[in-house]
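**Q** Coordinates only, no sequence provided:
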């Protein structure tokens, strides 16, 4: 899917940035209690009524397969949601671990005559490809009704292709957050930065205190695309962001040069990266988080950039979110702070009563509330009680997402064809890994990005 004009204005990005800045205050304010009541169904508001549940058919004997790339705690928590579906319907559900890019994985399964019933697709571009291949099936009336009841129009729109609804965004992500080791900041007398200039000053203060400032998960190219998108959105602005996302301007555009040059102010300083550039390129995302929050006040790094789901990995350490592990919004590089979102959509591949029932369940607040309580998860479903989220940080992030309505920008690489924006070792992922390896090669990086983008957008793959 490509950008919807109804959700693309400079004002909307600014509004959500302000909301998120307030949302990341780590101590709950007194007004939050009343807001929680409005959203948890104990008052009027938008919350679902206490005890209400989505109506599901009995599916005794039915067996379903659900494919997703989720691993570790994320997979384990989702399986608990599937277990509730089994309990309510009598169906049995098997989770099928998929590999990135999931479109290639699904292609192999379908070619072998064994497609899963439902797939969780992490990119609008992947949904479009699934429709183009005639793999995806439109949502049935029950799923549509549940989706329309619980989701803003913007979240509905990004699951559409050709005007038909194919995806239910079960999971969302706020991708404009920087998490930090609170003890390291305290020892360095470092402040939470508001601007890019402030971020560089904070990094220097941390470095001077004897701790490496940043952990960068360079082994996972998707984290590098997220870094770029935040810098680019804030610096170049929403209009340019949308143009680049749709490849209506080239990656050789001066605005891309400016963003890469800005990124190089951090990526180009070996002493600012845990393990230097070579170490960063060998660091996978989970390790980038855990090495920031283990080792007391002498960890391998002080800060790690990534989305709200970082909390799942923090949970694998002894650090506590809100005290040991704190967070600030990605600093403003231009006039306003960036707000980038992502998500995973449930898409039906085998159009059966059972598959449609599962997607209906995933569109309901019932399913999302189960996973919200387990932590490390954010739902765009506006009828999930805010009180379901397990800590003040997550509750405030959830409030900000729902309060934003349709006012967000979706992850740029996720909007691209998977060959460019979603494949390990190819396209943007590889090009930015190469740039991390040699941050002085701005022009060469731009040329490679444009070559790969032109090939992928031209083929639609």
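**A** Received the coordinates, thanks. None of the values given here were measured: they were computed from a predicted structure.

**Q** C-alpha only now, for contacts and for neighbours.
**A** OK.

**Q** Do you have the strands of this structure handy? List them.
**A** 63-68, 92-97, 118-121, 160-161, 164-165, 167-174, 177-181, 214-215, 303-305, 325-329, 340-348, 409-410 (DSSP state E).

**Q** which residues touch the fifth one?
**A** The one in question is strand 164-165. For strand 164-165, contacts defined as Cα atoms under 8 Å, 6 or more residues apart in numbering pick out 138, 139, 144, 156, 157, 159.

**Q** excluding its backbone neighbours, what's nearest the second one?
**A** Put plainly, it is residue 139. residue 166 (5.5 Å; Cα to Cα, 6 or more residues apart in numbering).

**Q** Surely the one you found touches residue 138?
**A** Yes - with contacts counted by Cα atoms under 8 Å, residue 166 reaches residue 138, the gap being 4.7 Å.

**Q** Give me the common contacts of the two.
**A** By Cα under 8 Å, 6+ apart, the residues touching both residue 166 and residue 138 are residue 348.

**Q** Same drill for the two, tell me which one is more crowded.
**A** Using other Cα atoms under 10 Å as the criterion, residue 166 and residue 138 rank with residue 166 on top: 28 against 19.

**Q** do you know how far the residue nearest to residue 441 when sequence neighbours are not counted is from residue 219?
**A** Beyond its immediate neighbours in the sequence, the residue positioned closest to residue 441 (Cα to Cα, 6+ apart) is residue 435, lying 6.7 Å away. From residue 435 over to residue 219 the distance is 13 Å, taken as Cα to Cα, to the nearest Å.

**Q** what do you get for residue 106?
**A** 24 Å.

**Q** As CSV, the contacts of strand 164-165 with distance to residue 186 would be great.
**A** Shown next, in CSV, are these (distance: Cα to Cα, whole Å):
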residue, distance to residue 186
138, 52
139, 51
144, 50
156, 43
157, 44
159, 43
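
**Q** Sort out which one of the residues you listed lies nearest residue 338 for me.
**A** residue 157 (21.4 Å; Cα to Cα).

**Q** that older thread, surely the residue nearest to residue 441 and residue 442 touch.
**A** Yes - counting by Cα under 8 Å, residue 442 is a contact partner of residue 435 at 7.5 Å.

**Q** The two: which is more packed in?
**A** More neighbours surround residue 435 than the other of residue 435 and residue 442, with 23 against 18 (other Cα under 10 Å).

**Q** here's the one I want to compare it with:
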């Protein structure tokens, strides 16, 4: 994500129909407003740009509809495509930016703030953020001491989803650590089940693998140092994480389609390969958002599909995640009111009930989530508080951490093809990161 890498479904057939519907979504002028003063924004149209399509787009539509009913405003969702930063830059330079955009990369907030492309949040929005969100989420939305972003969507990326029957048939239990994970994978393979669907065709999924291994193995402090490029990507800790990944990635028989298949597999297809009617693998590493896509198969989350925390490679298990922040490209009444609404548990509940979503809003009652799996995942994010680790690739400029066919995505795809190339991969990552930070 963004490229938000909790955004699993991109460009599906469902998305096409959904976007047509979303183009006109919003308040009916005859609606009676909610309890915030009625139709305070009647006649106002608010354009919101976001990457979400498919199941996620449908979830966000519920938020837009709730805002329209409450205020009388008409909302228009503009799809950004995978490269949100590039899309918005083009709109801004063309003099037609949306009112609000959802940024799936924390690093882009700092980039856009520096260029003067986004507006500081108003005092009421900031007050609501301080009341309902942990300090770490406020900090993620802050650049140069000013709050520009309100994190509306969070994600727990330290999860492995598995098909219950595959584990039952092989007689295995969810592992707690990396050694147990490697053993589980081997046992599944020995039992005749392909263990993993690795969606290497979406480079962001591979960054998630790396970050989870690195966070636990190198520790929180090293993780934060590498996130800020305070240590180099050629650091021994990076190479050790790559070697650990190679314990799995170097075994083509562990992956659906082998190494070549894994490098072309997209996340939506990986979900189907694990949970569809004709499964081809037993599990996949994926954020909580996968639940919405599993629901589109014949499997049921909570029974057929379960999760376990990403196995720890060090003393503590990782808690890595990401998020989408709402930012204002236009400072007007409609934008400010929409941002205020997004800061409320009411807005979060509108999507939470639909599934495939986690809110960083600690005021949201967990009962709004549709099943125990999603409640547990959401609770883990909230309980992490200020120890929550943001997706490292999203903390870098998009040229390194969020561009298809370039930077970290491409380097890890190449590493998946050749897991023996530890030194060359580390050197390439360092070169790309340095270049992106200088541009």
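**A** Structure received. Values in this document were obtained by computation on a predicted structure and should not be read as measured data.

**Q** Give me the TM-score for these two chains.
**A** Put the two chains on top of each other and the TM-score (TM-score structural alignment, normalised by the length of structure 2) is 0.90; 406 aligned residues with a Cα RMSD of 1.4 Å.

**Q** how about the strands of structure 1 in TSV, adding mean neighbour count and distance to residue 255 of structure 1?
**A** Converted to TSV, the strands of structure 1 look like this (neighbours: other Cα atoms under 10 Å; distance: least, Cα to Cα, whole Å):
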stretch	mean neighbour count	distance to residue 255 of structure 1
strand 63-68	20	35
strand 92-97	16	38
strand 118-121	26	30
strand 160-161	20	30
strand 164-165	16	34
strand 167-174	26	24
strand 177-181	24	23
strand 214-215	28	25
strand 303-305	27	22
strand 325-329	22	22
strand 340-348	25	18
strand 409-410	24	18
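
**Q** need those in JSON lines with distance to residue 355 of structure 1, can you?
**A** Formatted as JSON lines, those follow (distance: least, Cα to Cα, whole Å):
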{"stretch": "strand 63-68", "distance to residue 355 of structure 1": "7"}
{"stretch": "strand 92-97", "distance to residue 355 of structure 1": "10"}
{"stretch": "strand 118-121", "distance to residue 355 of structure 1": "7"}
{"stretch": "strand 160-161", "distance to residue 355 of structure 1": "18"}
{"stretch": "strand 164-165", "distance to residue 355 of structure 1": "15"}
{"stretch": "strand 167-174", "distance to residue 355 of structure 1": "13"}
{"stretch": "strand 177-181", "distance to residue 355 of structure 1": "35"}
{"stretch": "strand 214-215", "distance to residue 355 of structure 1": "40"}
{"stretch": "strand 303-305", "distance to residue 355 of structure 1": "36"}
{"stretch": "strand 325-329", "distance to residue 355 of structure 1": "38"}
{"stretch": "strand 340-348", "distance to residue 355 of structure 1": "6"}
{"stretch": "strand 409-410", "distance to residue 355 of structure 1": "27"}
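
**Q** Residue 133 of structure 1: which of the ones you listed is closest?
**A** strand 160-161 (12.4 Å).

**Q** Mind telling me what residue 47 of structure 2 corresponds to in structure 1?
**A** Under the alignment by TM-score structural alignment, residue 47 of structure 2 pairs with residue 65 in structure 1.

**Q** thinking again about what came up before, what distance do you get for the alignment partner in structure 2 of the residue nearest to residue 139 of structure 1 to residue 388 of structure 2?
**A** Using TM-score structural alignment as the criterion, residue 166 of structure 1 maps onto residue 148 of structure 2. Relative to residue 388 of structure 2, residue 148 of structure 2 is positioned 20 Å away (Cα to Cα).

**Q** how far does stretch 109-123 of structure 1 stretch from start to finish?
**A** 19 Å.

**Q** Where does that stretch end up in structure 2?
**A** Using TM-score structural alignment, stretch 109-123 of structure 1 pairs with 91-105 in structure 2.

**Q** and if you look at stretch 238-251 of structure 1?
**A** Counting by TM-score structural alignment, stretch 238-251 of structure 1 sits on residues 220-233 of structure 2.

**Q** Ok, stretch 367-383 of structure 1 next?
**A** Going by TM-score structural alignment, stretch 367-383 of structure 1 sits over residues 347-363 in structure 2.

**Q** residues making contact with that stretch?
**A** Contacts of stretch 347-363 of structure 2 (Cα under 8 Å, 6+ apart): 55-56, 59-60, 62-63, 66-67, 132-134, 137, 151-156, 288-293, 341-345, 364, 368-370, 374, 377-378, 381-382.

**Q** Show the buried residues in those.
**A** Taking 16 or more other Cα atoms under 10 Å as the criterion, what is buried in the contacts of stretch 347-363 of structure 2 is 55-56, 59-60, 62-63, 66-67, 132-134, 137, 151-156, 288-293, 341-345, 364, 368-369, 374, 377-378, 381-382.

**Q** Okay, and which of those map to helices?
**A** Helix and strand membership here follows DSSP state H; of those, those in helices are 55-56, 59-60, 62-63, 66-67, 132, 137, 290-293, 341-342, 345, 374, 377-378, 381-382.

**Q** residue in structure 2 matching residue 156 of structure 1?
**A** With TM-score structural alignment as the criterion, residue 156 of structure 1 pairs with residue 138.

**Q** separation between the alignment partner in structure 2 of residue 277 of structure 1 and residue 202 of structure 2?
**A** Counting by TM-score structural alignment, residue 277 of structure 1 corresponds to residue 259 in structure 2. Distance of residue 259 of structure 2 to residue 202 of structure 2, computed by Cα to Cα: 14 Å.

**Q** picking that back up, to which residue of structure 2 is the residue nearest to residue 441 of structure 1 aligned?
**A** So residue 435 of structure 1 corresponds to residue 415, using TM-score structural alignment.
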